[in-house]
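Participant: pasting the sequence and the predicted model now:
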Amino acid sequence: MHIQRVERLNENLLVTFSDNQTGEFSLFWLRDHSTDATSLNTSTLQRDVETFALPDCPEVANVNIGDNGATLELHWQDDSISSVFAADFLYRMAFNAVAPPAYELWASDLQDQIANFDFNDVTESSAGFLPVLDAIEKHGLVTFSGMPNDMQATKKLLEQVGYIRETVFGGLWDFSNNEAHSDSAYTSVGIGLHTDGTYTIDPPGLQLLHCIAFNGEGGFNQFADGFKVAQTIKDEDPEAYQLLTQIQVPAHYLEPGIQLRAEHCVVTENSQGQFKQICFNNYDRSPFMLAPAQQRAFYKAYGRFQQLINDPAFQVNFQLQPGRAVWFDNWRVMHARTAFSGFRHLAGGYTNREDFISKILTLREQTPWQQ
């Protein structure tokens, strides 16, 4: 994007871009967003300008279009400061330019296309881990091979994103069918598709499962794209979809000395109308009641979500064996496990959603002024 011309209109600048659209920027906003060294800390990118000490209409001495339209440079009259703005940044601010979703919806067609990475290859450097993060952003699901059969490998993989999240299950955890916690994960029974942590105010972002040992039959891991299911309901029954985005569903986790409670909508969108988060766990749902008509409509919508995630057409599945791991986006991908016999030992852990976002933005070298 390039700037064609700039005009002054009262307390604003009218900036016309190469697509002939004109954005209107107040002089106050432009001064507040100056990236010069006295206004913005160059190392932390924290604002240093005293925003509310600025005059209501900061006066500009000169306005120049630079770099063949790629930048706009303002010389402020009162404090002799120069502010340089990239045309792309101004365009994005003016028109709230919405980038296409970073995710791609999928169903059973992903079965043979799940991105797989070699453990040694992707843990050699932070930069080498970017393709893993790209794949998680795209599909919310990746697998690993060549995993050493110990928890140090689990820990090393998790720490490629950030610190390991502590929960009631610990930080780095391992589990088998030993009933160590009041959770069906610590048994050998089948577990239906769900997201973890619906009973927490901030559900875990990513979840890693690493198979340490398995001597038995069954125990297939199943996954479904919650975004795909949400889009399907949005297309077929907009009213049901609205309920899933509006009704806060309570959930709980109880064991001696612990009582966790939270409530979330099944589907959350971001400010741009793109899918942001799925929270669905019928096992952990707490008692709550709505007005009769809304209650019937909710059960219908909630039941439709449950029906679709259990449709094989929306699922992928595989059996984790020793040396294999799967990492998935718990804000998007539903996971399940079929019943099994014998002994099954898995290790794993959670990382926060913001740490995943932080790592991917850092490796891409994106800041709020550049993305």
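Facilitator: Structure received. Residues are numbered from 1 along each chain as shown.

Participant: all contacts plus neighbour counts: C-alpha atoms, from now on.
Facilitator: OK.

Participant: does Gln46 touch Leu40 like I think?
Facilitator: Yes: between Gln46 and Leu40 there is a contact under Cα atoms under 8 Å: 5.8 Å.

Participant: who has more neighbours, these two?
Facilitator: Counted by other Cα atoms under 10 Å, Gln46 and Leu40 do not tie: Leu40 has more neighbours, with 17 against 11.

Participant: distance of the residue nearest to that one when sequence neighbours are not counted relative to Arg31?
Facilitator: Leaving out its chain neighbours, the residue that sits closest to Leu40 by Cα to Cα, 6 or more residues apart in numbering is Arg47, at 4.6 Å. Distance of Arg47 to Arg31, given as Cα to Cα, to the nearest Å: 11 Å.

Participant: those two: which has the busier surroundings?
Facilitator: Arg31 (25 against 17).

Participant: excluding its backbone neighbours, what's nearest the more buried one?
Facilitator: Closest to Arg31 by Cα to Cα, 6+ apart is Pro58, at 7.1 Å.

Participant: try it against this one:
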Amino acid sequence: MLRPQILLASRHLGPCVGPRTGASQLSRQLPILARRAYSDSQPPAPSTTPAGDTNSPSARVIPNRTTGQNASGSPNKSRGLFRKVRNKAPSPPPAVLDRTRLPSSLHSQMPNANLLRLRDACQCSLCVDPDSGQKTFATTHLPNKPELQSAELDGGGSLTVVWENDPLSGGGTHESVYTPEFIERWKETSQRKLISRVLWDRAMLEEELDSCRVSYDDWMAGGDKFRDAFIALHKTGLIFVNGVPESETSVEEIGRQIGRLQDTFYGLTWDVISKPQAENVAYTNQFLGLHQDLLYYFDCPRIQLLHCIANDCDGGESLFSDGVRTAMQLQLQSPEQYATLTSENVSYHYDRNGHLYGNSRPTIRDSGAGFVPSVWWSPPFQDVFSSRTKVNRWHRAAALFQRTLEAPENLFEYKMRPGECVVFDNWRVLHGRRHFNTAQGKRWLKGTYVNNQVFQGRTSKLLAEFDSHQVKESSHDMWVAEKEALDAQLGGSREKGPASEEATISEQAPAAGQ
């Protein structure tokens, strides 16, 4: 094919090419000849450039063999080797499916629809073992950018996605079907929802106390009233179960309605009763200030249950305070002190009877943007401060935190009666007790714990079972609502300032008869 083109082009060269033309000269001319021959073989493109317009970008500055000039009017030294060539307008490319993302019409149903995340979540029997429910592959077995062939949402709300070049299907296609239940879970994972909380003071809790009670029979039945009580536990962090049988196993039965109990070195259950040479101040009749249990554990209990079996002695009133409310109050009134308590860690430890535990935590846990999921406060088990801790700065902030916790308006005091079981959030609600007189009567509580993972798992299962999505909101929305409500309760806390320096409850005189 090249030889006819060369012969065709040679007609324009005249004496420039002949038998005695050097090989090097000919090799230099060949590319030019090929382009020229190709140009001659093409029909001229219709021109849209006005006559005489040599500045148009579609008119190249190429020598014109007829005039001997190029398009700018300069002399043509190549003597007719080239002619003017005009560019064709490019044709629009054919429509092609974007195989790297879901169609935009599906974004509202599937927010944050990363294709690797979506392919990895396939629930078919090839990808998830039907018997064990476990994945049959590692995410790394998938390509970084799975290829999409099609995606369609049917009338029932299920999404069907077909993948191309799928390695788990031998390089062929793979079909994934995502049910409406899965899509709802996808949305929940994208923006985790939480049950809204009520940040309470003493007056508020006393007013809402009836809604924080449930009978033992209703709790054990696991129906609507159990669900309502469980949601109340999320909202206030504190509920009471009434009519509990006088049995040492009753607290286990109540706890197992939430899930598996958390075993500790105290045992699966334990007794809060006064005894000599106690290994824990709780096992005495002494005053016990507000605190949280087992902060020296990495996995400290989330839920604590205390069943009152006997309490007929003088004193021994239980004390409760909403630690998250106190933290939020400091966030509003004393942001600098709040920042200190979120950044400075405090060490906790336990070293008795062959058990050695230790852990460190900030007093206030801020998960970001001011949202407070928990607080940590347990003076009896506080360890030596780290040399890195700014102790004096922490002390000033912690003193304000304690005064606010123990302020009379924030402290709920309640004497438990036999047959009652208090269930409270150990990550939020601090508890304590007043001194009691052991000369007459008896005070005996039976306790157990549930860890956070069990509690959260029961919550998710319960809400899915009862379709209670209306009680949930995002952590950011929750924080905004809590902050606005608390600010209104405090009467414009930013202007009011921090809590006054009142005596702490540990310094107050004991109640009559103690």
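Facilitator: Happy to help now that I have it. These numbers were taken from a predicted model, which means no experiment stands behind them.

Participant: before we move on, the earlier item: what's the match for the residue nearest to Leu40 of the first structure in the second structure?
Facilitator: Structural alignment (TM-score structural alignment) places Arg47 of the first structure against Lys135 in the second structure.

Participant: now swap in Ile360 of the first structure and tell me
Facilitator: In the second structure, the residue paired with Ile360 of the first structure is Thr459, using TM-score structural alignment.

Participant: same question for Lys234 of the first structure.
Facilitator: Under TM-score structural alignment, Lys234 of the first structure pairs with Gln331 in the second structure.

Participant: am I right that that match is in a helix?
Facilitator: Yes: counting by DSSP: H, G, I helix; E, B strand; the rest coil, Gln331 of the second structure is found in a helix.

Participant: how many other residues sit next to it?
Facilitator: 20.

Participant: so Lys155 of the first structure is in contact with Leu172, correct?
Facilitator: Yes: in this structure, Lys155 of the first structure is within contact of Leu172 by Cα under 8 Å, at 6.7 Å.

Participant: so what sits against both of these two?
Facilitator: 164, 348 (Cα atoms under 8 Å, 6 or more residues apart in numbering).

Participant: residue contacts, the residue nearest to Arg31 of the first structure?
Facilitator: Applying Cα under 8 Å, 6+ apart to Pro58 of the first structure gives the contacts 27-28, 31, 76-78.

Participant: which residues in the stretch 151-300 of the first structure form strands?
Facilitator: Assigned by DSSP state E, counting those that start in this stretch, the stretch 151-300 of the first structure shows strands spanning 173-175, 191-194, 206-218, 220-225, 249-255, 258-264, 267-269, 275-278.

Participant: and the ones you listed: which comes nearest Phe318 of the first structure?
Facilitator: With Cα to Cα, the closest approach to Phe318 of the first structure among the strands of the stretch 151-300 of the first structure belongs to strand 220-225: 5.5 Å.

Participant: how big is the offset of that closest one relative to the second structure?
Facilitator: Once fitted to the second structure, strand 220-225 of the first structure is off its aligned match by 0.8 Å on average (mean Cα distance after the TM-score superposition for the first structure).

Participant: in the second structure, what residues pair with that strand?
Facilitator: Going by TM-score structural alignment: strand 220-225 of the first structure matches residues 317-322.

Participant: Pro287 of the first structure: how many residues sit nearby?
Facilitator: Pro287 of the first structure, neighbours per other Cα under 10 Å, totals 9.

Participant: which residue is the nearest non-sequential neighbour of it?
Facilitator: Pro287 of the first structure sits nearest to Pro250 (Cα to Cα, 6+ apart), 7.4 Å away.

Participant: lovely, talk soon.
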